[in-house]
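> got a predicted structure plus its sequence, pasted below:
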Amino acid sequence: MRTADIGRWAFALAFLVLGLLSLFSRDFASVWQPVPPNLPGRALLAMLSGAVMTVGGAGLLLRRTLVPAALLMMSYTLLWLLLLHVPRVILAPMHEVTWGGCAEIVTLVAACCVLYASVATPADKPYFAALTGAHALRVARLAFAVAIPLIGVEHLVYAKETADMVPAWLPYHLGWAYFTGIAHIAAGLAIAFNVLPRLAATLEAWMMGGFTVLVWIPMIMNTPSQRFAWTGLMISAVITAAGWIVAASYGEAPWFAFSRPRNSKIPLAT
């Protein structure tokens, strides 16, 4: 099974579950979708948001609906970014938590862009040439590369809070908080400047996956009925899957390349 397929399916399933959680709870994803509680029609908008994630996630699972689903989720996550997170950064530019939240959504936009750029052809509908090919892939990778250092800085600024999430059986909790923060920054710089980009993107995806497995799965096991825990797991899973999609976009590029890789299309299951 190809890495590109695994990343896409995980990305799709995480979005699908997030959508179902919103539909059944009639609420937005906690913290991640900071919609004002007094917004008129909030419950209806939450269900509409959930429906988009559910339909988009299901569409990403199938090759025949992949192109329109990728475009739908690209548009949806970009709207999510511009309406919910960018204003928070503008209003509180000195709060790193707002930058970190913004960066997490950028990783989703980047992954959707990679999927669309990699598989859309003139024969597909809808087709936008400017969003396909080598240039679009480079822009998407750069967006991902800019986002993950902001997540790393958040780990460093809120090191104590990050350390509190480290599993109790691991030693040096604060050390892990600093290590992961620095690793996020290093991976982003490596991808941005094409210094071992395939290796950097893959290690970044593995690190995010480790966080999902070590932090959120035990939380689900301890509190299986809490919506917050399931939402946190799916958020962590979809970000991890976004990392795998970006890593897979390097295709057959050498692991130890120090120059710009070839920008070929990702081979996806038909």
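That came in fine, so what should we check first?

> hey, let's count contacts and neighbours off CA atoms from now on
Will do.

> let me know the outermost residue of this protein.
Note on the chain: the largest C-alpha distance from the chain mean falls to residue 40, namely 28.8 Å (Cα atoms, centre = their mean).

> what's the neighbour count on the closest residue to residue 227 other than its chain neighbours?
In this structure, residue 227 finds its nearest non-sequential neighbour in residue 21, 7.7 Å apart by Cα to Cα, 6 or more residues apart in numbering. Residues within reach of residue 21, counting by other Cα atoms under 10 Å, total 22.

> can you classify residue 21 as helix, strand or coil?
Assigned with DSSP: H, G, I helix; E, B strand; the rest coil, residue 21 falls in the helix class.

> can you name the residues that contact it?
29, 50, 227, 231 (Cα atoms under 8 Å, 6 or more residues apart in numbering).

> of those residues - the most surrounded one?
Most neighbours among the contacts of residue 21, by other Cα under 10 Å: residue 50, with 27 neighbours.

> this is the comparison structure:
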Amino acid sequence: MNKLILPGRVMFAIGIAGLAILCFVYKDFIVGRPPAWSLPFNLTSIVAYISGAILITASVAIIINKKGARASMAIAALIFIFSVLRHIPQFMNDWLNTYKSVALFGGALIVGSTFILDDPQRYTGNTQSQRNIFILTGKLFLSTFFVASGYAHFKFAGFVTDFIPAYIPFRTFWAYFCGVCLIAGGIGIFVPGISKWASLLSGIMLTGWFLLLHIPRLIAHPTDASDRMGLCESFTFAGIFFVLAGILWNKKQAKSLY
């Protein structure tokens, strides 16, 4: 359903561009919140500037629908090389952000898959198979991240409760409720018949967090690095889930994934 895929692509691209700008601000590749590495400072900055420029260029390409597949794959490659690979050796120390970086990588694959079918003449058995691999891989990584995040809402309930703005009542309830929603969404995107609804509702939930949680937190803490990244990440993930919902809403496309 293009009514979901197109705005989802734009949301994803804007979120990635925002994270790319933060790469310039913090002079490091921060997409997926990778741990610090031992490169010389100047080299770290060079990597940040080059990768940030590529991310912005790729984001623009996705928005204007020019070589969107290559642009999405470039984003996926940068996240894998400069975030996922940095996380893996320190997985036990920062497992949730490891899952986040993997989910962003998978999300880029999902977005990229939607461009493969833009030219009907290229819709052959091979491209369909490639597209399905991208989507299934992305779904697996998104699901893992959502389930892990839901678990974190229970394990670190006190932190999550304090993270919710004070103007929202019953914060402890919402902390647990959102944890349940995350787990349900992560599992639901793999259940035939409800996967499209799980994706759509997850996108709506993340958009709600962007508006009700992350914007107020950024206003309250405009220089906080975590809140800046959280704002961009929530918008990026919302876009990914809208794209996924658009894919799954097409019965023919969804059937090929099961």
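Arrived safely, thanks for sending. Small disclaimer: the values here were computed from a predicted structure and weren't measured.

> TM-score of the superposition?
Laid over one another, the chains give 0.84 as their TM-score (TM-score structural alignment, normalised by the length of the second structure), with 249 aligned residues with a Cα RMSD of 2.8 Å.

> ok so, going back, now the two most distant members of the contacts of residue 21 of the first structure.
Farthest-apart pair in those is 50 and 227; separation 14.3 Å (Cα to Cα).

> on that earlier part again, select from the contacts of residue 21 of the first structure every entry located in helices.
With helices defined by DSSP state H, the entries of those inside them are 50, 227, 231.

> name the element the most centrally placed residue in the first structure belongs to?
The structure's the first structure has its C-alpha centroid closest to residue 239; by Cα atoms, centre = their mean the separation is 3.0 Å. Here residue 239 of the first structure is covered by helix 227-248, with elements defined by DSSP states H and E.

> residue 203 of the first structure versus residue 211 of the first structure, what's the distance?
12 Å (Cα to Cα, to the nearest Å).

> in the second structure, which helix is the longest?
The residue-count maximum for a helix in the second structure (DSSP H) belongs to helix 125-155.

> where does the following helix or strand past that one end up in the first structure?
Sequence order places helix 157-163 as the next helix or strand after helix 125-155 of the second structure, per DSSP H and E. Under TM-score structural alignment, helix 157-163 of the second structure corresponds to residues 159-165 of the first structure.

> buried set for that stretch?
Residues of stretch 159-165 of the first structure classed as buried by neighbour count (16 or more other Cα atoms under 10 Å): 159, 162, 163.

> so which of those comes closest to residue 25 of the first structure?
Using Cα to Cα, residue 162 comes nearest to residue 25 of the first structure of those, at 27.9 Å.

> ok, now which ones touch the closest one?
Taking Cα under 8 Å, 6+ apart, we find residue 162 of the first structure in contact with 155, 174, 177.

> among the residues you listed, name the buried ones.
For these, buried by 16+ other Cα under 10 Å: 155, 174, 177.

> map residue 217 of the first structure across to the second structure for me.
Aligned by TM-score structural alignment, residue 217 of the first structure pairs with residue 215 of the second structure.

> actually, residue 148 of the first structure.
Alignment note (TM-score structural alignment): residue 148 of the first structure maps to residue 146 of the second structure.

> which one of the ones in helices among the contacts of residue 21 of the first structure sits closest to residue 105 of the first structure?
Among these, and counting by Cα to Cα, the member closest to residue 105 of the first structure is residue 231, at 14.8 Å.

> alignment lookup: that closest one to the second structure.
That one, residue 231 of the first structure, aligns with residue 229 by TM-score structural alignment.

> neighbours of residue 119 of the first structure, how many?
Applying other Cα under 10 Å, we find 18 other residues in the vicinity of residue 119 of the first structure.

> since we're on the aligned partner of residue 66 of the second structure in the first structure, how many residues are nearby?
Structural correspondence for residue 66 of the second structure with respect to the first structure (TM-score structural alignment): residue 64. A count of neighbours around residue 64 of the first structure, defined by other Cα under 10 Å, yields 12.

> also residue 53 of the second structure?
17.

> didn't it look like it was pressed against residue 20?
Yes: counting by Cα atoms under 8 Å, residue 53 of the second structure does reach residue 20; the two are 7.3 Å apart.

> that older thread, ok, the match of residue 148 of the first structure touching residue 188?
No: taking Cα under 8 Å as the definition, residue 146 of the second structure is not a contact partner of residue 188, at 10.5 Å.

> quick check: closest non-adjacent residue to the match of residue 231 of the first structure.
Closest residue in space to residue 229 of the second structure, ignoring its immediate chain neighbours: residue 19 at 6.6 Å, by Cα to Cα, 6+ apart.

> name the element the one you found belongs to?
Assigned by DSSP H and E, residue 19 of the second structure belongs to helix 2-26.

> circling back: just the ones in helices among the contacts of residue 21 of the first structure now: which is nearest residue 79 of the first structure?
Proximity to residue 79 of the first structure was ranked across those by Cα to Cα; first place goes to residue 50, at 14.3 Å.

> ok, now how distant is the aligned partner of that closest one in the second structure from residue 125 of the second structure?
For residue 50 of the first structure, the aligned position in the second structure is residue 52, judged by TM-score structural alignment. Counting by Cα to Cα, the separation of residue 52 of the second structure from residue 125 of the second structure is 35 Å.

> give the contact list for the match of residue 50 of the first structure.
Here residue 52 of the second structure is in contact with 20, 21, 23, 24, 29 (Cα under 8 Å, 6+ apart).

> same deal with residue 78 of the second structure?
Per Cα under 8 Å, 6+ apart, neighbours of residue 78 of the second structure: residue 51.

> mind doing that once more with 10 Å?
Counting by Cα atoms under 10 Å, 6 or more residues apart in numbering, residue 78 of the second structure touches 29, 31, 51, 52, 54, 55, 84, 105.

> mean deviation, the helix or strand where it lies versus the first structure?
Assigned by DSSP H and E, residue 78 of the second structure belongs to helix 68-79. Compared with the first structure after fitting, helix 68-79 of the second structure deviates on average by 1.3 Å (mean Cα distance after the TM-score superposition for the first structure).
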